[in-house]
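Visitor: Below are the sequence and a predicted model; questions follow.
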Amino acid sequence: MTPRRRLSGTGAAMCIGVLSAILVTGCTEGSGSSERPTKRVTPPTSSQPERHSPGATDRKLGEQAEAALDTVTIDDPEFVESGLEALGDGIHTNSPLTRGKSYQLAVACAGRGKARLSVRIKDQPAVQSFDCDGTAVHQRIAAAPSRLRIDVDGEPGSSGMVAWRISEAAQ
């Protein structure tokens, strides 16, 4: 008598996997049907604009906007806070300041269209519109609150990058 070999659990699992692959391939290829393949269903596209990672154009516009903010750098003792955002995202920040001190806010937009700057010092925000032409607008903050609300939004049809910086003002 010839001894029977028993298939191990691993061997059985491998055989089942290979047989499944053969069956799936056999059922889908060369089925003899003369029908054309069905179209793939794709999800409908959204009407919302796609967010994208910054490309070369965004980087160039960002550099242009930051360059317009003068020469104060993070190493300068006057430097307080700064940022760079896509105009579509806008700037929305509550910057912590030392109450009563004077500060200088600089904002620059590089791209196309216009942006709207809103700075809330007390109850009423000071609002001004400016061009996204790479030129900075400045606003002095005298007797600052402990938190300064800054909002910058693009006007309809505008795009680009917007940079901002807060620095201590000379007394």
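Guide: On my side now, so go ahead.
Visitor: contacts and neighbour counts: CA atoms only from here.
Guide: OK.
Visitor: in this structure, which spans are strands?
Guide: 79-86, 91-96, 103-120, 125-141, 147-154, 159-168 (DSSP state E).
Visitor: Make CSV out of those strands and add distance to residue 66 and mean neighbour count.
Guide: Shown next, in CSV, are these (distance: least, Cα to Cα, whole Å; neighbours: other Cα atoms under 10 Å):
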stretch, distance to residue 66, mean neighbour count
strand 79-86, 8, 18
strand 91-96, 14, 15
strand 103-120, 7, 22
strand 125-141, 9, 17
strand 147-154, 15, 20
strand 159-168, 6, 25
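Visitor: take the one below as the second:
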Amino acid sequence: MEKKLTAQAQSALDAVTEQGQSMIESGVERVADGVHTQPDLAAGHSYELTVICAGKGEAQIVFAPGKTAPKKAAPCDRSVVFERFTSGKALRIDVEGDAQATGIIAWRIDTI
């Protein structure tokens, strides 16, 4: 089941990624493990985070510092969630599932 969800999430992510954007970082993680990244981004530049969660429940996208972008829900129903943000120093991005969430999170950071 995990391989099937991974394929579905990755396929959905590939389908919505705009051509011409430059990928900075991406990955596929289990909801239970979450996404935890501190990307090396140029301060003051604009980026887009794309998240797709395939499975059950809901995940939360959290930026630190919080002023970068508001906390945002990512339902684990294969919905595509976009968040545009401008990077500052020492940016951290976490995507964590709620207590009942299961499945796979596919994510990607692109320059805009």
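Guide: All right, it came through fine. Computed from a predicted model, the values in this text were never measured in an experiment.
Visitor: thinking again about what came up before, switch the strands of structure 1 over to a markdown table; also include distance to residue 20 of structure 1.
Guide: As requested, the strands of structure 1 are exported to a markdown table (distance: least, Cα to Cα, whole Å):
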| stretch | distance to residue 20 of structure 1 |
| --- | --- |
| strand 79-86 | 51 |
| strand 91-96 | 56 |
| strand 103-120 | 57 |
| strand 125-141 | 61 |
| strand 147-154 | 57 |
| strand 159-168 | 54 |
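Visitor: Minimum distance to residue 24 of structure 1: which of these has it?
Guide: strand 79-86 (49.0 Å; Cα to Cα).
Visitor: Please tell me which residues of structure 2 that closest one aligns onto.
Guide: With TM-score structural alignment applied, strand 79-86 of structure 1 matches the range 23-30 in structure 2.
Visitor: Mean distance of that stretch to its aligned residues in structure 1, please.
Guide: Averaged over the aligned pairs, stretch 23-30 of structure 2 sits 0.6 Å from structure 1 after superposition, using mean Cα distance after the TM-score superposition for structure 1.
Visitor: of the strands of structure 1, which approaches residue 14 of structure 1 most closely?
Guide: Short answer: strand 79-86, nearest of the strands of structure 1 by Cα to Cα, at 53.1 Å.
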